[in-house]
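[1] The amino acid sequence is not available; the structure is as follows:
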């Protein structure tokens, strides 16, 4: 079993598309009135302006209330430099964290809606 996709909610398609493409390296794929963000076989489905999703969670995801972690293929220093180049502030890190592959080192930052994002680097 593997996680196929999860859902975030965005408030502005253009702003979010640029962020997830440029900062997180997503392929931005049009779907209906909205978009999905894809990395190979992993995907974030997006709810946002003009998208009417059914069915929904009992308490549907809202802009800015997601926590997501992405494995960074490089060093923590490279991840920090990438975020700086993109004008994204690091809120916390580097800090040791336990991820899906074991021990790693993480940097935390926010997407344009305020969702907490993490780049984890594994040794």
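    Now that the structure is in, tell me what you want to look at. Predicted model only: the values in this text are computed from it and were never measured.

[2] Only C-alpha atoms from now on, for both contacts and neighbour counts.
    Will do.

[3] Check which helix or strand residue 25 maps to.
    Residue 25 belongs to no helix or strand when assigned by DSSP states H and E.

[4] Not including adjacent chain positions, what is the nearest residue to it?
    Nearest non-adjacent residue to residue 25, counting by Cα to Cα, 6 or more residues apart in numbering: residue 39, 7.6 Å away.

[5] And the helices in the protein?
    Taking DSSP state H as the criterion, the chain contains helices spanning 13-22, 76-85.

[6] Comparison target, given below:
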């Protein structure tokens, strides 16, 4: 039987400190924090997806074989233009590393702005809106 993938449900992100990472994603990207499971694990929800947060010392079967803080690159899509993205990031005290730059996303041309989370993961915030 052959099948196709529909979408990403969640990703797991290894971080140095779950509390610091969760607070950053809530404050800067407006994600909703969720505690789940008997162990009181932490997830960040947005749209129809979520990010599960782990520390490097947790069960390695929940992450990639060589996962570590600062080893991820994630692209998030927003419904505002890049000027608004940059203004918001600067207002949150987040350094813009690059952008706006043209990119080709899953749905076509988009414009991206790059920054880093507290662990150094590359965070791309992109918009399909024309600037």
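    That came in fine, so what should we check first? Since the structure is predicted, the reported quantities are computational estimates derived from the model, not experimental observations.

[7] Please state their TM-score.
    Aligned and superposed, the two chains score 0.90 in TM-score terms (TM-score structural alignment, normalised by the length of structure 1); 122 aligned residues with a Cα RMSD of 1.6 Å.

[8] that older thread, turn the helices of structure 1 into TSV, columns for mean neighbour count and distance to residue 105 of structure 1.
    Shown next, in TSV, are the helices of structure 1 (neighbours: other Cα atoms under 10 Å; distance: least, Cα to Cα, whole Å):
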stretch	mean neighbour count	distance to residue 105 of structure 1
helix 13-22	16	21
helix 76-85	16	7
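
[9] nearest to residue 117 of structure 1, of the ones you listed?
    Shortest distance between residue 117 of structure 1 and these, using Cα to Cα, is found for helix 13-22: 10.8 Å.

[10] Quick one: average offset of that closest one versus structure 2, please.
    On superposition with structure 2, the mean distance recorded for helix 13-22 of structure 1 (mean Cα distance after the TM-score superposition for structure 1) is 1.0 Å.

[11] Now do the same for residue 12 of structure 2: its match in structure 1.
    Alignment note: residue 12 of structure 2 maps to residue 7 in structure 1; criterion TM-score structural alignment.

[12] So that match sits against residue 63, correct?
    No. Look at residue 7 of structure 1 against residue 63 with Cα atoms under 8 Å: they stay out of range, at 10.6 Å.

[13] out of these two, which sits in the busier spot?
    residue 63 (19 against 16; other Cα atoms under 10 Å).

[14] OK, contacts around that one?
    8-11, 113-115 (Cα atoms under 8 Å, 6 or more residues apart in numbering).

[15] got it, and residue 89 of structure 2?
    So residue 89 of structure 2 contacts 28, 95-96 (Cα under 8 Å, 6+ apart).

[16] The most centrally placed residue in structure 2: what's its closest spatial neighbour, skipping adjacent residues?
    Per Cα atoms, centre = their mean, the C-alpha nearest to the average position across structure 2 is that of residue 74, at 5.1 Å. Computed as Cα to Cα, 6+ apart, the closest residue to residue 74 of structure 2 that is not its neighbour in sequence is residue 123, at 5.3 Å.

[17] Thank you kindly, that will do.
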